[in-house]
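[1] prediction below, plus the sequence it came from.
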Amino acid sequence: MIVDRGGGVVSPGETLTEVEWTRALDDTSTARVVLNPDGDCCERLGRVRSWRHSLHIYRDGVFVWGGPILQAEWSLGQVEIWAGDVLSWLDRRVPHQSMAFGESDLTDIAAWLIEDGFAPDDPGHVVETVAPAGVRGARRYRRDVGQTGDHLRDLAETGLDYTAVGDRIILLPETWTQSVGHLSDADLPEGLVVAEDGTALASRWIVAGDDEGDVLGEAGDTDPYYGLLERYVEQTSIPDDASAAEAARSKLRSSLPVPVFIDTQEVTISPEAAVAVPLLVPGWCLDITSAQTCRTITQRLKIVGLKVVEDGGSGDTPGSEKVQVQVAASGAEAG
């Protein structure tokens, strides 16, 4: 359904021909729907406006996705709508006050960034902290400097995970390993892809709080297996060496050994699989057992992305749903 920022329903999506929604780890997810308007539904859909209205998607009566409409197109007999999740608003917000954190858990800092971002104009959100990040450090933010969404992404690179589910923004530690199910080759009859991302490998990280080298932290050294691979990054919100070193250690955990990803190539996960689609939330894990490729996998892997696509079919052809889940293993999951 299409919902006004005041809470009223602008229009239900009664005749859907295409639905696509995603979930993403440490980033904003998107959704897309195609509607065939009929009767007075056409008039209501003609009043849809970007950012004023939100798209809500339900699967079997469960609210699985929601966020502001970013783009709409009206054509003969069809309305196509694109939207971003609740985190999209934070990409259009800046810090509204200056703040300096001392030795604080990253989830507390993230919660402040979110609440400050929504404080002047809240479209409706809930922050849910599953557990502390277990990574502490100092951060400094200046009023009106930088987008809040960018600050949140920077924070997630140093030991925190977050994701959006409906109107909830979930914060959890990068090392969270709770499983929501198990998948094997029988659950993925059309196959999968196992990929090793060597571009993400680093054996030594240097994190700087500025480009002058006044604030600097490092972690790692020459790895006996991979050799020396060094990465440098600046995060201007980090004000001291100890926090920069903690950030470097967190980055090292997630980039050594080489991160491994599994993608189900947009195939339908078998209905008999021991997973429930609404529970496929980035940041949680799946136990994966697969010998279909030359790279055998038997491991608990973190969900990093979800994509659900459904079409209404045509004529005598029934509609179908495809579920794609992407999982990954890095140093953080191995730990």
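    Great, that's in hand.

[2] when you work out contacts or count neighbours from here on, use the C-alpha atoms and nothing else.
    Will do.

[3] can you give me the buried ones in the helix or strand hosting V304?
    V304 belongs to strand 297-314 when elements are defined using DSSP states H and E. If you call a residue buried by 16 or more other CA atoms under 10 Å, then strand 297-314 has these buried ones: 297, 299-311.

[4] mind putting these into JSON lines with distance to G137?
    JSON lines is the format used below for the buried residues of strand 297-314 (distance: CA to CA, whole Å):
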{"residue": "I297", "distance to G137": "35"}
{"residue": "Q299", "distance to G137": "31"}
{"residue": "R300", "distance to G137": "29"}
{"residue": "L301", "distance to G137": "27"}
{"residue": "K302", "distance to G137": "25"}
{"residue": "I303", "distance to G137": "26"}
{"residue": "V304", "distance to G137": "25"}
{"residue": "G305", "distance to G137": "28"}
{"residue": "L306", "distance to G137": "31"}
{"residue": "K307", "distance to G137": "34"}
{"residue": "V308", "distance to G137": "37"}
{"residue": "V309", "distance to G137": "40"}
{"residue": "E310", "distance to G137": "43"}
{"residue": "D311", "distance to G137": "47"}
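
[5] so which of these comes closest to L76?
    D311 (19.0 Å; CA to CA).

[6] also this one, for the comparison:
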Amino acid sequence: MDRSGAMVAVGEVLTAVEWTRALDAVSTARVMINPDGDCCNRLGRISTWRNSLVLFRDGRYVWDGPITAISWKLGAIELQAKDVLAWLDNRVVHQDRTFSNVDVMEIAEWLIDDGYAPDDPGHTVQVVGWAGISGSRSYSKNVGQTGDHLRQLAEAGLDYTAIGSKILLLPETHMASVGRLSDADLPAGLEVAEDGGSLVTRWIVAGSEQSGALGEAGGVDEFYGLHERYVEQSEITDNTSAAEAATARRRASMPVPVFVDTQEVTLAPEAAIDVPSLVPGWALDVTSAGTCRKVAQRLKITGVKVTETGGDENTPGQESVQVQVAATGAEAA
């Protein structure tokens, strides 16, 4: 699609497709197109950031975003794209703004709106629910990338993801389920991993040097011992906000986060899962005894990856649906 909204070209023959969805991060997509006729002429004129890639799965809209890399090859064109959040990594704060003791979701809304204000590629924001965490932040004009500010704010008690041009803001404790998975749905198995590198039992968060703000949460844990981490967030302006940020970080890093990965296997056809409904920030009820680490709980979707190959005359194409889900202290809460 063109930036103006006009259709540029339709990729009729695809030899490879990959699209992802991500929690608190920018998702990506990649396609290989075998062009012919007028399609080749049209695709020869496309440009990065001017044009966007739009993907449909079984006729249902699943992904779109600006094209960020193009490779014209003999008999093939490769397009790589990122979702609408990628624009925020190319934007800075456009005005001075100070927030005092407001829900951090309100701050996130402002950051997004300010980032797109001078030049909006077409976006909407949906607040699924308030974070329930208050904070004070100060932002200065032309200081810092908006995407970095949003990622830092996400560590203070909220989640975000992009589905097409819509940005969803969710409380970190949002755990609405969109389906159920068991060992029968994963014929090739799954992998359960415990990330000890993410364990922190005591967080110290420092605010701006001018404010002298400092907050902490946690301490020695009877089971894990003491694991401390210090971080600076210059936009924080008071001790209370620093303490809230420390509490949110500790909640996400205690106990040790556990991740479940379906190892890029295709979900069984009879699995009661609607792939377009696999949205990071929502959850799946997972029951598995396929590994020594048994799992039977509701886990938050943190990533989705769908790949498909076109196959050839002798081998049919194959789709692979990979889902990553996680359990941290935030999900347990």
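    Happy to help now that I have it. Since the model is a prediction, treat every value here as computed from it, not as a measurement.

[7] give me the neighbour count for the aligned partner of P171 of the second structure in the first structure.
    Using TM-score structural alignment, the partner of P171 of the second structure in the first structure is P173. Applying other CA atoms under 10 Å, we find 22 other residues in the vicinity of P173 of the first structure.

[8] related to what we said a few turns ago, report the two of the buried residues of strand 297-314 of the first structure separated the most.
    Q299 and D311 (32.8 Å).

[9] now the strands for the stretch 51-200 of the first structure?
    Ranges of strands in the stretch 51-200 of the first structure, per DSSP state E, counting those that start in this stretch, are 53-59, 62-75, 78-84, 99-105, 126-129, 136-141, 160-165, 168-173, 179-184, 193-196.

[10] what helices or strands is the helix or strand following the strand holding V304 of the first structure leaning on?
    Toward the C-terminal end, the helix or strand that comes next after strand 297-314 of the first structure (DSSP H and E) is strand 317-329. Strand 317-329 of the first structure is packed against strand 260-263, strand 297-314, with contacts defined by 3 or more CA pairs under 8 Å, 6 or more residues apart in numbering; DSSP states H and E.

[11] swap the cut-off to 10 Å and go again
    strand 16-24, strand 193-196, strand 260-263, strand 285-290, strand 297-314 (3 or more CA pairs under 10 Å, 6 or more residues apart in numbering; DSSP states H and E).

[12] re earlier: pick the most buried one from the strands of the stretch 51-200 of the first structure.
    Highest mean neighbour count of the strands of the stretch 51-200 of the first structure: strand 160-165, a mean of 26 (counted as mean count of other CA atoms under 10 Å).

[13] mean per-residue distance, that one to the second structure?
    In the superposition against the second structure, strand 160-165 of the first structure averages 0.3 Å from its aligned positions (mean CA distance after the TM-score superposition for the first structure).

[14] could you check the angle strand 297-314 makes with that strand?
    Comparing the axes of strand 160-165 of the first structure and strand 297-314 via axes from the mean of the first three to the mean of the last three CA atoms, to 10 degrees yields an angle of 20 degrees.

[15] how far does strand 160-165 of the first structure sit from the chain's center?
    6 Å (CA atoms, centre = their mean, to the nearest Å).

[16] also stretch 72-85 of the first structure?
    For stretch 72-85 of the first structure, the distance to the chain centre is 23 Å (CA atoms, centre = their mean).

[17] how long is it end to end?
    15 Å (CA to CA, to the nearest Å).

[18] in the second structure, which residue range corresponds to that stretch?
    Under the criterion TM-score structural alignment, stretch 72-85 of the first structure matches residues 70-83.

[19] T240 of the second structure sits in which helix or strand?
    Going by DSSP H and E, T240 of the second structure is in helix 239-253.

[20] check contacts around the equivalent of L183 of the first structure over in the second structure.
    Using TM-score structural alignment to pair residues, one finds that L183 of the first structure aligns to L181 in the second structure. By CA atoms under 10 Å, 6 or more residues apart in numbering, the contact list for L181 of the second structure reads L267, A268, A271, A272, I273, L284, D285, V286, T287, S288, A296, R298.
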